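Q: Below: sequence and its predicted model.
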Amino acid sequence: MASTRNNANNAARTVNTRKTANKNVKKTNRKITNRKTTNRKTTNRKTTNRRAGGKTPFSPVDLKKLFPPWGSEDALNQTANKEATDIIQAVYHDINAYCNLERLAKEQAYGCQEMFSNMFVFTEGFVEREISYYMSCMESFKAEHGEFQPVTPNSRFLEFVTGLGWKMFAICSHAEAFRRGIKESSDRTWGFLLQKIQENFLSIELYAHSRALKWRNILCAYQNSPIPGLPDMKPEIETYMKWKVDHPHHTVITLDGKLKEPTYNGKLQQHINESIYEPKKWGGKKQDPTIRHKPNGSPTNVGSDCALCGSPVSCDCRLTSRAGELVELREYPDTGTGVRALTRFQRGDTLDIFMGELLPTSVEEVYPLQQNDDKLGKERYLCTICPHQFGNWTRYISHSCRPSTRFTIRTIGNRVVCTVDALRDILPFEEITVSYGGKYWRSKDYDCLCGHCDGSGTD
């Protein structure tokens, strides 16, 4: 089990760039997005009474609860809960890896077809063994006692299917972490795992659906043969999730357990893989202001040394991050749409690049992309990254006065970008947050609702 969890954590870890950007690049902790983008619920500052005493005090820490005595019931539950969390985060990772490998196999990428075929055989074989072993135990018991008894040595299979259904069993069977967990985990860990899968049922179902996981393929051989003591799988196989997914980040899980699309001014907020530069909005100017070289290849005075390789001129480096594949959009009380981590990120990890439309002028509630210019001795304005209509998952990160990430302007490859960097370790299923900065809140007539301040937006 330890190796599975370590492999999942290592595979899910994003590229960790330099902890400090070049001296010529100005760091920023401000979120470059619009209040409407995050659907933030606000309270009018003029009519709100700030909490007495200013900042919210830290809650007292119960050390006995945080560090229970060794061997106690609380300590055993704490360990089992962590093991279950490691398994379920690895389930997300394994499903994502399986679907990515299937896509590459269809594209006939070198070596991927054989690898995917092997993974499918492992998954199919696991389901076949569980069902066959269950049936053989049933037949043996009936032959010996003359009656049916739904209790078998592989009762975890029975417990899972009767409690969570065939669809969830088929989805989880694609994950090596689950296949090992059902066999190797302790009873205490297994109990916590069932609870966590139940709590994240819609999340796992949507995750598999949005990545086009073909979970029905491993059940089709059994759909016309009812299995004694287990629910009929045919209705689940014939029922399809009525939700069209163009991209995983085009869906938000609401507080009441429903699904909705993220919108701005009534239009879908579309996902993009790279910021958009439209020359028409720049008066016909053809040169992207964030690019480090001119069309003829000669260098510009944009950017500084590459944060990945240190090159003083334009290079081919790109930020290869998988963080976007291991997060989901979820609605939170008070603050609206936010981002929930589905794996563990470590302090210093660069999660992704903030993307949007590159505009020549400032946009309401959106901060500009700037850099320090040593020759001029002042900040140099490059553009404004507007994520209202087009962007990626980073635009949904909500504000907190005690954030888990920050926005940093740095040079990567052939352009200047704004990255999202982890300030501390981010736990699985934790909301990812960032500080919008004091300037943002000083210009607003509503209060910060992060719960860590007096409403001023500063801790």
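A: Right, received. Where do you want to start?

Q: CA atoms for contacts and neighbours, from now on please.
A: Noted.

Q: ok, residue 177 - contacts?
A: Shown in contact with residue 177 (CA atoms under 8 Å, 6 or more residues apart in numbering): 1, 4, 5, 87, 88, 90, 91, 94.

Q: do that again at 6 Å, thanks
A: The neighbours of residue 177, taking CA atoms under 6 Å, 6 or more residues apart in numbering as the test, are 87, 90, 91.

Q: now do residue 170
A: Per CA under 6 Å, 6+ apart, neighbours of residue 170: residue 215.

Q: How many neighbouring residues does residue 239 have?
A: Counted with other CA atoms under 10 Å, residues neighbouring residue 239 total 9.

Q: What segments of the stretch 301-450 of the chain are helices?
A: 438-442 (DSSP state H, counting those that start in this stretch).

Q: so where do the strands sit in it?
A: With DSSP state E, counting those that start in this stretch, the ranges of strands along the stretch 301-450 of the chain come out as 327-332, 336-341, 350-353, 357-359, 368-373, 378-386, 390-391, 398-399, 405-412, 415-422, 431-434.

Q: what's next to the third one, contact-wise?
A: With CA under 6 Å, 6+ apart as the contact definition, strand 350-353 has outside contacts at 16, 323, 418, 419, 420, 421.

Q: that older thread, specify which member of the contacts of residue 177 is nearest to residue 439.
A: Distance to residue 439 across those (CA to CA) is lowest for residue 90, with 39.5 Å.

Q: For that closest one, which three-state class applies?
A: At residue 90 the chain is in helix, as set by DSSP: H, G, I helix; E, B strand; the rest coil.

Q: before we go on, here's another structure to hold up against the first:
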Amino acid sequence: MFDWIFRPRNLLGSGIIPSASINPLPTMNTTLQIFHTQNNLIMQNSTHQIMAQIYRDISDSSTPGLMLNAIDTLQKNPSLVQFISTSGKPPNNTSSLAGLLSPSIQSGILIHFYEAAAVIEKTRIWLECIQRGEETTLINELAQGAMSKATLETREYLSRTRYSEVASSCGWMMLSILATSGAFREATKLLDQTQWQAVGECIKANFRSIEVFAKVRGLRWDILLPPGLCSGSVGHIPVDHPHHWTVPLIGPARRLQYQGQLQINIDRCIYNPNAFGILGRPRNWPLQWPYPRDPTLRNFDDLCSVCCTTICACHEKPMAQPLVEITEYPHKGNGVRALERIANNAVLGEYIGEILPVHANVQDEVYGMSIFDSRRVAQVGMISSAIKGNWTRYINHSCEPNSVFETVIVGQHRKTLVKSIREIDIFEEITIDYGPFYFDSQKLCCCGSLRCRYATPERVEASRKWAERMYHARQAGR
């Protein structure tokens, strides 16, 4: 069986739980010392690592996640295809490989969700035994024939009790979602009470985030629940692109819109020469350029950022996108929140949208980004992500940002990348400095930084009143 597809990432040896702190045959006292620490910062870091792995597990447990993991693993290990193919040779194209994987994936999904369903069944039986006062009898029956009765008693008692806590405080739906995470299942057995309490509080604080994250990715948490158990859902969320939805401060998730139009996620910039041709050549257009021309094309003497030559066939590879979500921030509106720790100097994504001429009849002061020629002499176009773009368009400004825009040349095109300038922790907002030209007398900085460059008392008060009006107006329109 292909357990390489669905095996949860073990907390032991992953840096989340130090393996040296685990006794091979722990007793009640030693088991509860796994996360013993006197430093609250270390405890918070451990909690954040576990939460990041829970989000990653949920993503991997969705059907698209399982398919991507399976394809990636088989491409790296062609010999594994022999188990499901008589030829012993993997196909050359991804679509054929996906079709070949179907029987393996179907059986693997059953095994993976069987482990998750066992969590629900254990919890249901445990709660029934508590009601009848028979939990001690159940543990004794489970311990028969075990190598270490103390080990099994401790871990079974801890896991079942903690599953019941989640079901009682967050609902069966949330327990069903979390049950698909191997990191969550192990945490219920291995964490001491202080650390478990920190993880539990973090789960409660991110209840809506976890629900939206799972539902929009198509996680089949619902098939784990037997009839009659209340799901506790806050509303229906269709399977969709994750960055089409925002997690609000209150109420159900909302589909992202701009001026009444649904915003759409795209993977690369869209250039339409007709949009340039009908308006005529602008006066500041570089003389050496033909018209119309894609303004993101590099000059003949520009060096590629990858190979440092002027003539090359370099092209960008698909980026490993970090786990992020669009969420609502007080006084700011929508912003981007990291759902995993992001390293310093990491490329987070590319700012993309529709490429439009400078003199187009489009006023995109919210999502528009100017395109200059390589010598930054003249503005030759703009990237408008008002309707079509990706998650980078929702990054808010901060006077103390953790990311920057960086223009690079890859092959024949110039691209605007988002790059971290320090480590970004899970649940931290991803921010960028919009620059001094963005904030004129009409724009208000709501970053909240102690070093805010635009936070005069008058502007702060105006910002607060404006944010309150926008909030109440939106609530009234629901």
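A: It's in. Since we're looking at a predicted model, the values are computed, not measured.

Q: Superposed, what's their TM-score?
A: Superposed pair, TM-score by TM-score structural alignment, normalised by the length of the first structure: 0.69. Supporting alignment: 364 aligned residues with a CA RMSD of 3.5 Å.

Q: Now tabulate the strands of the stretch 301-450 of the first structure in a markdown table and tack on distance to residue 445 of the first structure and mean neighbour count.
A: Shown next, in a markdown table, are the strands of the stretch 301-450 of the first structure (distance: least, CA to CA, whole Å; neighbours: other CA atoms under 10 Å):
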| stretch | distance to residue 445 of the first structure | mean neighbour count |
| --- | --- | --- |
| strand 327-332 | 22 | 22 |
| strand 336-341 | 18 | 23 |
| strand 350-353 | 30 | 24 |
| strand 357-359 | 26 | 21 |
| strand 368-373 | 21 | 20 |
| strand 378-386 | 22 | 19 |
| strand 390-391 | 26 | 23 |
| strand 398-399 | 16 | 26 |
| strand 405-412 | 24 | 25 |
| strand 415-422 | 27 | 23 |
| strand 431-434 | 20 | 23 |
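
Q: Rebuild those strands as a markdown table, extending it with distance to residue 66 of the first structure.
A: Below are the strands of the stretch 301-450 of the first structure laid out as a markdown table (distance: least, CA to CA, whole Å):
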| stretch | distance to residue 66 of the first structure |
| --- | --- |
| strand 327-332 | 26 |
| strand 336-341 | 22 |
| strand 350-353 | 29 |
| strand 357-359 | 45 |
| strand 368-373 | 42 |
| strand 378-386 | 42 |
| strand 390-391 | 39 |
| strand 398-399 | 27 |
| strand 405-412 | 24 |
| strand 415-422 | 24 |
| strand 431-434 | 21 |
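
Q: wait, which of these is closest to residue 279 of the first structure?
A: strand 357-359 (9.5 Å).

Q: okay, that closest one sits on what stretch of the second structure?
A: The aligned range for strand 357-359 of the first structure in the second structure is 354-356, by TM-score structural alignment.

Q: Same check on stretch 194-205 of the first structure?
A: Residue span in the second structure matched to stretch 194-205 of the first structure, by TM-score structural alignment: 200-211.

Q: For the matching stretch, list every residue counted as buried.
A: Using 16 or more other CA atoms under 10 Å as the test for burial, stretch 200-211 of the second structure gives 200, 203, 208, 209, 210, 211.

Q: The residues you listed in helices, which ones?
A: Judged by DSSP state H, those include 200, 203, 208, 209, 210, 211 as members of helices.

Q: follow-up on the earlier one: tell me the one of the buried residues of stretch 200-211 of the second structure nearest residue 408 of the second structure?
A: Using CA to CA, these come closest to residue 408 of the second structure at residue 209, 33.5 Å.

Q: Excluding chain neighbours, what is closest to that closest one?
A: residue 247 (6.2 Å; CA to CA, 6 or more residues apart in numbering).

Q: close enough to count as contact, that neighbour and residue 327?
A: Yes - Residue 247 of the second structure is within contact range of residue 327, at 4.5 Å (criterion: CA atoms under 6 Å).

Q: Could you report the neighbour count for the nearest residue to residue 205 of the first structure once chain neighbours are set aside?
A: In space, not counting the residues next to it along the chain, residue 205 of the first structure is nearest to residue 168; the distance is 7.3 Å by CA to CA, 6+ apart. Residue 168 of the first structure: 21 surrounding residues under other CA under 10 Å.

Q: ok, residue 363 of the first structure to residue 383 of the first structure distance?
A: 10 Å (CA to CA, to the nearest Å).

Q: try residue 239 of the first structure
A: 48 Å.

Q: hmm, back to that, now, which of the ones in helices among the buried residues of stretch 200-211 of the second structure sits nearest residue 152 of the second structure?
A: residue 200 (22.4 Å).

Q: What's the separation between that closest one and residue 47 of the second structure?
A: For residue 200 of the second structure, the distance to residue 47 of the second structure - CA to CA - is 9 Å.
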